[in-house]
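Chemist: My questions concern the predicted model and sequence given below.
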Amino acid sequence: MIGISCGKLEDLPALRDFAEVHSLGLELQEFAQPEILDGEWRELLHRYRQALAGFSGPISLHGPFVDLFSGSVDPRIAAVAMDRYRQSLEIAAELGAWLVNFHLNYNPLVDESSYRPRWLERQVGFWAALALEAQEMGIRIALENMWEPDPFLQVEVIQKVNHFYVGACLDIGHAYLYSRVPLQAWINVLEPVLIYAHLHNTTGVQDRHLPLTHGAIPMEPVLSRLVRCLNRPMLILEMPSLAEIQESFPVLQRILQRVSWPQ
């Protein structure tokens, strides 16, 4: 499956048209914003449902991530994250989405030997609990890398949760920007649990979500490896505008033509 990101409702009509012409899915991102979730989100949800009426492609949702720490040592902070993520699942269910994407938000700047193993332990308990609720709704959870320095954090959390409804999302821009582990190694490590991927390029200095044709990432080898993953993860062109998506789509198309990619 291939999809494109949609940041705002006002952009949806043109993005929907492009998605329908090319048989793509849509990742909706506006419900990740805290001002939306604390505002008139039900009215916005109603407007999205109207705008998506009759759309037959797969729909996914980007969950909230700003200042949310599912692995927090403070249980009250973790509870806030859990409330937000449950809200996302509710919205996803109303939209008929098959997946919600959440960030792990590991902090690599914490210089304490006990941080990583204790963070992992708390993450496993957190996501195992949410997986049961996601299963009841029929919605899968994809855990995305943000500042994680290596892919083993994601793999360990997901394998210990050991639930079909929890898998990995690889954001290739984040992995390139915040990690010294090569992207090919990220894909190799994540492949057994990889169900979703965000595609965009980067300058190598800022998380800019550039089109695939611009930036520091050598896209040809990375995408060629990614499209051959055994689980056939859903690939999302995650860029801020239709123009950048239109510029990037032929790059992905050329690589997909070389493999037997399901429509």
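Modeler: Here it is on my side, so go on.

Chemist: going forward, measure contacts and count neighbours with C-alpha atoms only.
Modeler: Noted.

Chemist: thought Arg232 was touching Ile195?
Modeler: Yes: using Cα atoms under 8 Å, Arg232 is in contact with Ile195, at 7.0 Å.

Chemist: neighbour-wise, which of those two wins?
Modeler: Taking neighbours as other Cα atoms under 10 Å, Arg232 and Ile195 compare with Ile195 leading, 24 against 17.

Chemist: List of residues touching the longest helix along the chain?
Modeler: Among the segments of the chain that qualify as a helix by DSSP state H, the longest is helix 115-137. For helix 115-137, the surrounding residues in contact (Cα atoms under 8 Å, 6 or more residues apart in numbering) are 70-73, 82, 86, 89, 93, 140-141, 153, 156-158, 160-161, 163, 165-166.

Chemist: What about those residues, which are in strands?
Modeler: Among the contacts of helix 115-137, the residues falling in strands (DSSP state E) are Arg140, Ile141, Val166.

Chemist: Put this next to the previous one:
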Amino acid sequence: MTVTLPVIGACLPVETIAEYRDWLFEKDRDLELQSFHKAEVLNGDWTPIADEAKRLLDGHKGRIGIHGPFWGFTINSLDPDVRRLVERRLMQGLDVCDYIKGTHMVVHSPLTAWDYNNSGNYADSWSPVLEATHDTMKAVVRRAEDLGVALVIENIDDVDPSRRRLLVESFQSDAVRLSVDTGHAHYAHGSNGAAPVDYFVKDAGALLEHVHLQDADGYADRHWGIGEGTIRWHAVFRAIAELPQKPRLVLELRDAAKIPSSMEFIAENGLGQ
């Protein structure tokens, strides 16, 4: 039986695409553009950046998306005025997706280690999270549905992956899916007692649309090259192989120059191509 190894893509700012263009095109690798998450970009004229991306990617057949805005807010703010600002910011991200024909946008999970440790400290700690998140996201989700964009909710400080899955399931929409960031999950495992990274993948199951691949030491959010940290990569890729779908697997490295060495590690270990 021949096993087809998953094709690995990357997260890149637009100004870096040219350097990795041949690599992206050789297998039509998935790509996440990381030039559209800052408020000053979204509030300004971002179309020249987007036009350059479209020019460089002309003829590319891989899946394309963006990392959505996240700095300075959470999608479950208890302040209704803040929720409207967050809604507007996420809509700006969807403007970019519409313009470049992107099909995913990363949204940060609102769940924290504090939430996890205090979940039993109140009579009902879950309903306020659901209500505030749905109020923030309801119009965003409707628009994402119309555009064919998957809003992928990425673990940040999450300890229990099932809570984020329940949050995603509560929308009952094909436009709301899960993302797993391997380094964030490993940080939660090493520093906050969460399960190992492959458990995050397994819990996401058929809802897993997107994976940020980065290595770490279990203490901090390193975004090291693959093989430089302590993540058990064989277990992670076995969990991915068991999924009924093929999520976007994109390297999210602090230094894009680590892409070749990361791919060398992945290929030599028979994990991907």
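Modeler: Happy to help now that I have it. Fair warning: this is a prediction, and the values are worked out from it, not measured in the lab.

Chemist: tm score of chain vs chain?
Modeler: Once superposed, the chains reach a TM-score of 0.89 (TM-score structural alignment, normalised by the length of structure 1), with 256 aligned residues with a Cα RMSD of 2.0 Å.

Chemist: re earlier: can I get the buried part of the contacts of helix 115-137 of structure 1 as one PyMOL selection?
Modeler: Buried residues among those (16 or more other Cα atoms under 10 Å), as a PyMOL selection:
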select buried, resi 70+71+72+82+86+89+93+140+141+153+156+157+158+161+163+165+166
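
Chemist: Ala241 of structure 2 maps to what in structure 1?
Modeler: Aligned counterpart of Ala241 of structure 2 in structure 1: Val227 (TM-score structural alignment).

Chemist: correct me, but that match touches Leu256?
Modeler: Yes: here Val227 of structure 1 reaches Leu256: they are 7.0 Å apart, a contact under Cα under 8 Å.

Chemist: ok, those two, which is more surrounded?
Modeler: Using other Cα under 10 Å, the more surrounded residue of Val227 of structure 1 and Leu256 is Val227, with 20 against 16.

Chemist: State the distance from the match of Ala241 of structure 2 to Ala142 of structure 1.
Modeler: Using Cα to Cα, to the nearest Å, Val227 of structure 1 is found at 18 Å from Ala142 of structure 1.

Chemist: residue boundaries of the strands in structure 1?
Modeler: Using DSSP E, the strands of structure 1 run over residues 2-6, 25-28, 59-62, 99-103, 140-144, 166-171, 194-199, 234-237.

Chemist: can you redo these as CSV with distance to Glu121 of structure 1?
Modeler: Listed next are the strands of structure 1 as CSV, based on distance: least, Cα to Cα, whole Å:
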stretch, distance to Glu121 of structure 1
strand 2-6, 32
strand 25-28, 30
strand 59-62, 24
strand 99-103, 16
strand 140-144, 15
strand 166-171, 16
strand 194-199, 21
strand 234-237, 28
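
Chemist: Which one of those lies nearest to His209 of structure 1?
Modeler: Proximity to His209 of structure 1 (Cα to Cα) singles out strand 194-199 among these, at 8.3 Å.

Chemist: Tell me the residues of structure 2 aligned with the closest one.
Modeler: With TM-score structural alignment as the criterion, strand 194-199 of structure 1 aligns to 208-213.

Chemist: Quick check: the matching stretch compared with structure 1, mean distance?
Modeler: On superposition with structure 1, the mean distance recorded for stretch 208-213 of structure 2 (mean Cα distance after the TM-score superposition for structure 1) is 0.8 Å.

Chemist: ok, residues contacting that stretch?
Modeler: 150, 152, 177-183, 201, 226, 246-253.

Chemist: Any idea which residue is closest to the centre of structure 1?
Modeler: Closest to where the C-alpha atoms of structure 1 average out (Cα atoms, centre = their mean) is Asn101, at 4.2 Å.

Chemist: I figured that residue was touching Asn145, is that so?
Modeler: No: between Asn101 of structure 1 and Asn145 there is no contact, the gap being 10.4 Å when judged by Cα under 8 Å.

Chemist: who touches both of the two?
Modeler: Between them, Asn101 of structure 1 and Asn145 share the contacting residues Cys169, judged by Cα under 8 Å, 6+ apart.
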